[in-house]
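Peer 1: The sequence isn't on hand, but the structure is:
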């Protein structure tokens, strides 16, 4: 089976796979490095993903549990040679074509990275910024329902669940037709509209609906940002740009409550949303003025349309043209994540573990304010500082964990062991730290030990969460290669639903069991999952090769 990969620099399969992962879609959808399709012999087989014996065997070579082989690379170069002689195939006008985003000036490229990183910081920050103001919200709307008081924070994350899934289902066909820029601008405008709607909501029902929609459209920069960076930053500099961009999802949710506590005390809870509106509007205006389309297939598609009009040659096509229609892309995108979540034990178990640990983060988000207000007498302004330990733990875990995980993987690789399971070594200390942090936090709060101790314990929880979350995400990308984005979409939906629902029981849990035993119960569940990293390290390869998902 020949794999049609339009030639773009770089055109090696590993680059195509990594860029597809950054861009939040599967590698059989066009990227700025090409596409890996299930068949290139005919457009029909590409559209239907033929399931005869020959095709299934071929798919396994580059599909979920198999690495790309030398024969695959040979077929790629054969395809390149075939396309090279086709004068109707449109590509860049040489390696220095100024229309290629990789050839833009440094100020334009890094300015774009800065704008995207700013947008990616704001939307996670919005998830928790008004958490210290929840008591004021409940008082103003005349509600004493503790479940609702937690849900108005976590419903934003439920929007995050639908946002990435919705983006995943539509980003491939929409970006191929229109590019990334319209998606950025459209979602920026809608995010601002629903942020304003939250600020002016007149009852709790309106507020919950607007928070959900705010989260849904706020997911756009997280979904699109990695792809934008891949479009404009070379591989040599991409790690720096990705580190800058990834600080948003890590830092945003933890610094939000710190700022929100003081804003709520000074101006009231609604000003959290007004300030978000002002800052988001500034970034949206900067994006509208300064950002340009970066998605290579969309840029070349526009070039093809222009040349067809000028020359009258309807046979012209882009090198990124796979023959897949938007309908085909939509159907593939909607089926794959569901099949993986249901039929792959690897995806199911890893996603479940990630979902539980991620939900713990929002249990803490929704309970920190009442815990530190009642147990330690923190004021509305100071209570936001109780989130600092969690934030410091997450940041430290990201920096040190990334360095250590890469060091471990390189060492294993030098020994000839390139199994994806080697990505999971850092999950072991994470699985151990999580329950330890929960136990220390719960019992020190129960007996009102000095406030620095539970805040430091929450830092251990943050470390544990990140060291579970980061290796698991990398593992899914390594295992499922071509369809990595589908696996990540399945995982994202499950963990976001858990993070929206589980915190509803947080306050009731503490009310019935106390802070000590309530957090101990959460810790006991985490302890039950401690064997999971060890089981995956030992048996993961057997499980993923025994139960292979076919598409």
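Peer 2: Yep, that arrived. Worth saying up front: this structure is predicted, and the values here are computed from it rather than measured. Numbers count the residues shown, from 1 in each chain.
Peer 1: going forward, measure contacts between C-alpha atoms and count neighbours the same way
Peer 2: Noted.
Peer 1: show me where the stretch 101-250 of the chain has helices.
Peer 2: Ranges of helices in the stretch 101-250 of the chain, per DSSP state H, counting those that start in this stretch, are 106-128, 134-140, 146-178, 180-200, 204-218, 220-232, 235-267.
Peer 1: Ok, which of those helices comes nearest residue 422?
Peer 2: With Cα to Cα, the closest approach to residue 422 among these belongs to helix 235-267: 20.6 Å.
Peer 1: tell me the angle that closest one makes with helix 220-232.
Peer 2: Computed by axes from the mean of the first three to the mean of the last three Cα atoms, to 10 degrees, the angle separating helix 235-267 from helix 220-232 equals 150 degrees.
Peer 1: what angle separates the next helix or strand after helix 235-267 from helix 106-128?
Peer 2: In the C-terminal direction, the helix or strand that comes right after helix 235-267 (DSSP states H and E) is helix 270-290. Between the axis of helix 270-290 and that of helix 106-128 there is an angle of 160 degrees, by the same axes, to 10 degrees.
Peer 1: Give the buried residues for helix 270-290.
Peer 2: By neighbour count on 16 or more other Cα atoms under 10 Å, the buried set for helix 270-290 is 270-277, 280-281, 283-284, 287.
Peer 1: Which one of the residues you listed is nearest to residue 211?
Peer 2: Set against residue 211, the nearest of those by Cα to Cα is residue 273 (10.5 Å).
Peer 1: Could you report the distance from the closest one to residue 244?
Peer 2: 25 Å (Cα to Cα, to the nearest Å).
Peer 1: I'd like to know which of the helices of the stretch 101-250 of the chain lies nearest to residue 62.
Peer 2: Of all the helices of the stretch 101-250 of the chain, helix 146-178 comes closest under Cα to Cα, at 20.1 Å.
Peer 1: this is the other structure I want to compare:
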């Protein structure tokens, strides 16, 4: 997942820290435009003053919430496509002659979906920036629906894998569109805190709600019992939402609005009227190449970013891991039917909601840290974003995993391990939220936050796709208790990452050429 970038409005798809044209080349481009059009001086178009009603920052509060709320609804319902298929594992195996006897081959349908998301999040987001929020959203949403149709009608497993790769890629872009909308219309950390918190909560809930929402489709006690209805229902839901998205999602990208206005004025007046970005922006292919390269470069050269990505990716991947382990544990220990274990994953959603409530306290702690910041007086301390995540990681994910592990016995009521699942859900929400906010704050000064967050989001999708593939053999070989305990020990080890960041975060930021640090003078030249 990506996170809203402060000060992103009006910025091109190339991050502001990269100036691909020098001042002289920009002037040469402007001169050429002038020669082509006329001898008139090139005019630079900007907003009509600070109160320009077409500036998204000046939308009424009602319209801000309509646009944001509609995008948040998409963030909640669109990821259902990812995990909903896991409740139909047995039906898919029987339909397509796939075997999970020695390896969970049926899960490749989710792995393909997640890999598509990882690739699209790096390559597709710059394209979305260039197309604009509204046009990009509608194009990818229409393509997303088209990719669900063959999933519902698939006659072989290969069709399922290929189409889910593309639907997963579209989901990654669509669910994260609100991350562009929020900073475009809301100003300041305090104003953005509620929509950002809802965005992260809805993204996690959407990924978790798939099994409990669609378990009834394969429930023997109901009359449906046809796995294809998982996708038929989705087509009904997504088709019904298309008119809402069409009318409620307005364009919020300042640079796109201004470019369209400039184009209209050029056509109307025949004068060389351009935006600053049109004169200085690089070609789209160059932007896409840099956007794809930069997250990988940062991930390989920034230890803080690498550790944060692993920590957040493991936490997010646990959501997908539970789609496999919960069925194994509750069918093996308590004799439940597989579809009943799908309903049970609502406990993780409850934990995520509790984690969202805790994040409000985390925001307060973060803002209050400005009073004791001796590095940049008056500004919150970036590492203060991580305080609540300490509890979430150590007690929520780690503690919850051990509760889930050592209460999974026939003699202990099934509610005991379910409480462990709720604890893990709480921890997942606090960790993913804290990492997103911390990385955004730490890299915002150099304008590399978007690339840093893209690397985190790609890492989350990769782990979500491949970690559950090891679940079946791990729980069979180690046993239910020790398999979950192994995950608990991994969570415990990763929980020390925020401890180190809080302890030595300032030194890490001072050594990094990209992270925020007092007195650091960031160049506007490209660093990568």
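Peer 2: Arrived safely. Note that this is a predicted model, so its numbers are computed, not measured.
Peer 1: Fetch the TM-score of the aligned pair.
Peer 2: With the length set by TM-score structural alignment, normalised by the length of the second structure, the two chains reach a TM-score of 0.84; 485 aligned residues with a Cα RMSD of 2.9 Å.
Peer 1: Nearest to residue 60 of the first structure, out of the helices of the stretch 101-250 of the first structure?
Peer 2: Once the helices of the stretch 101-250 of the first structure are compared by Cα to Cα, helix 146-178 is nearest, at 22.9 Å.
Peer 1: So what angle separates the directions of the closest one and helix 106-128?
Peer 2: Using the same axes, to 10 degrees: helix 146-178 of the first structure against helix 106-128 is 150 degrees.
Peer 1: And residue 269 of the second structure, what's its match in the first structure?
Peer 2: Alignment note: residue 269 of the second structure maps to residue 311 in the first structure; criterion TM-score structural alignment.
Peer 1: Specify which member of the buried residues of helix 270-290 of the first structure is nearest to residue 21 of the first structure.
Peer 2: residue 287 (23.6 Å).
Peer 1: residues touching that closest one, list them.
Peer 2: Applying Cα atoms under 8 Å, 6 or more residues apart in numbering to residue 287 of the first structure gives the contacts 112, 115, 185.
Peer 1: For residue 305 of the first structure, see how far away it is.
Peer 2: Residue 287 of the first structure is 25 Å from residue 305 of the first structure, by Cα to Cα.
Peer 1: do residue 475 of the first structure as well
Peer 2: From residue 475 of the first structure over to residue 305 of the first structure the distance is 40 Å, taken as Cα to Cα.
Peer 1: Compare neighbour counts for those two and give me the winner.
Peer 2: Neighbour count, other Cα atoms under 10 Å: between residue 475 of the first structure and residue 305, residue 475 has more, with 21 against 15.
Peer 1: Am I right that that one is in contact with residue 427?
Peer 2: No: in this structure, residue 475 of the first structure is not within contact of residue 427 by Cα atoms under 8 Å, at 10.7 Å.
Peer 1: How many neighbouring residues does the aligned partner of residue 153 of the first structure in the second structure have?
Peer 2: In the second structure, the residue paired with residue 153 of the first structure is residue 110, using TM-score structural alignment. Burial of residue 110 of the second structure is recorded as 27 neighbouring residues (other Cα under 10 Å).
Peer 1: Also residue 486 of the second structure?
Peer 2: 16.
Peer 1: how much space is there between it and residue 391 of the second structure?
Peer 2: Taken as Cα to Cα, the span from residue 486 of the second structure to residue 391 of the second structure is 20 Å.
Peer 1: now do residue 24 of the second structure
Peer 2: Going from residue 24 of the second structure to residue 391 of the second structure by Cα to Cα gives 53 Å.
Peer 1: And these two? Which one has more around it.
Peer 2: Neighbour count, other Cα under 10 Å: between residue 24 of the second structure and residue 391, residue 391 has more, with 18 against 9.
Peer 1: Closest to residue 377 of the first structure out of the buried residues of helix 270-290 of the first structure?
Peer 2: For the buried residues of helix 270-290 of the first structure, the minimum distance to residue 377 of the first structure (Cα to Cα) is 22.4 Å, reached by residue 272.
Peer 1: My read is that that closest one contacts residue 265, right?
Peer 2: No: using Cα under 8 Å as the test, residue 272 of the first structure is too far from residue 265 to be in contact (10.6 Å).
Peer 1: circling back to that earlier point, TSV for the buried residues of helix 270-290 of the first structure, including distance to residue 486 of the first structure?
Peer 2: Converted to TSV, the buried residues of helix 270-290 of the first structure look like this (distance: Cα to Cα, whole Å):
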residue	distance to residue 486 of the first structure
270	37
271	38
272	35
273	33
274	36
275	35
276	31
277	32
280	30
281	32
283	30
284	29
287	28
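Peer 1: Residue 486 of the first structure versus the counterpart of residue 294 of the second structure in the first structure, what's the distance?
Peer 2: Using TM-score structural alignment, the partner of residue 294 of the second structure in the first structure is residue 336. Going from residue 336 of the first structure to residue 486 of the first structure by Cα to Cα gives 6 Å.
Peer 1: More neighbours: which of the two?
Peer 2: Here residue 336 of the first structure and residue 486 are set side by side on neighbour count (other Cα under 10 Å), and the busier one is residue 486, at 31 against 20.
Peer 1: That one pairs with which position in the second structure?
Peer 2: Matched to the second structure by TM-score structural alignment, residue 486 of the first structure sits across from residue 451.
Peer 1: Distance from the chain centre to the host helix or strand of that match, please.
Peer 2: Per DSSP H and E: residue 451 of the second structure is located in helix 449-466. Distance of helix 449-466 of the second structure from the chain centroid (Cα atoms, centre = their mean, to the nearest Å) equals 8 Å.
Peer 1: what's the angle from that helix to helix 157-175?
Peer 2: Between helix 449-466 of the second structure and helix 157-175, the angle comes out at 150 degrees (the same axes, to 10 degrees).
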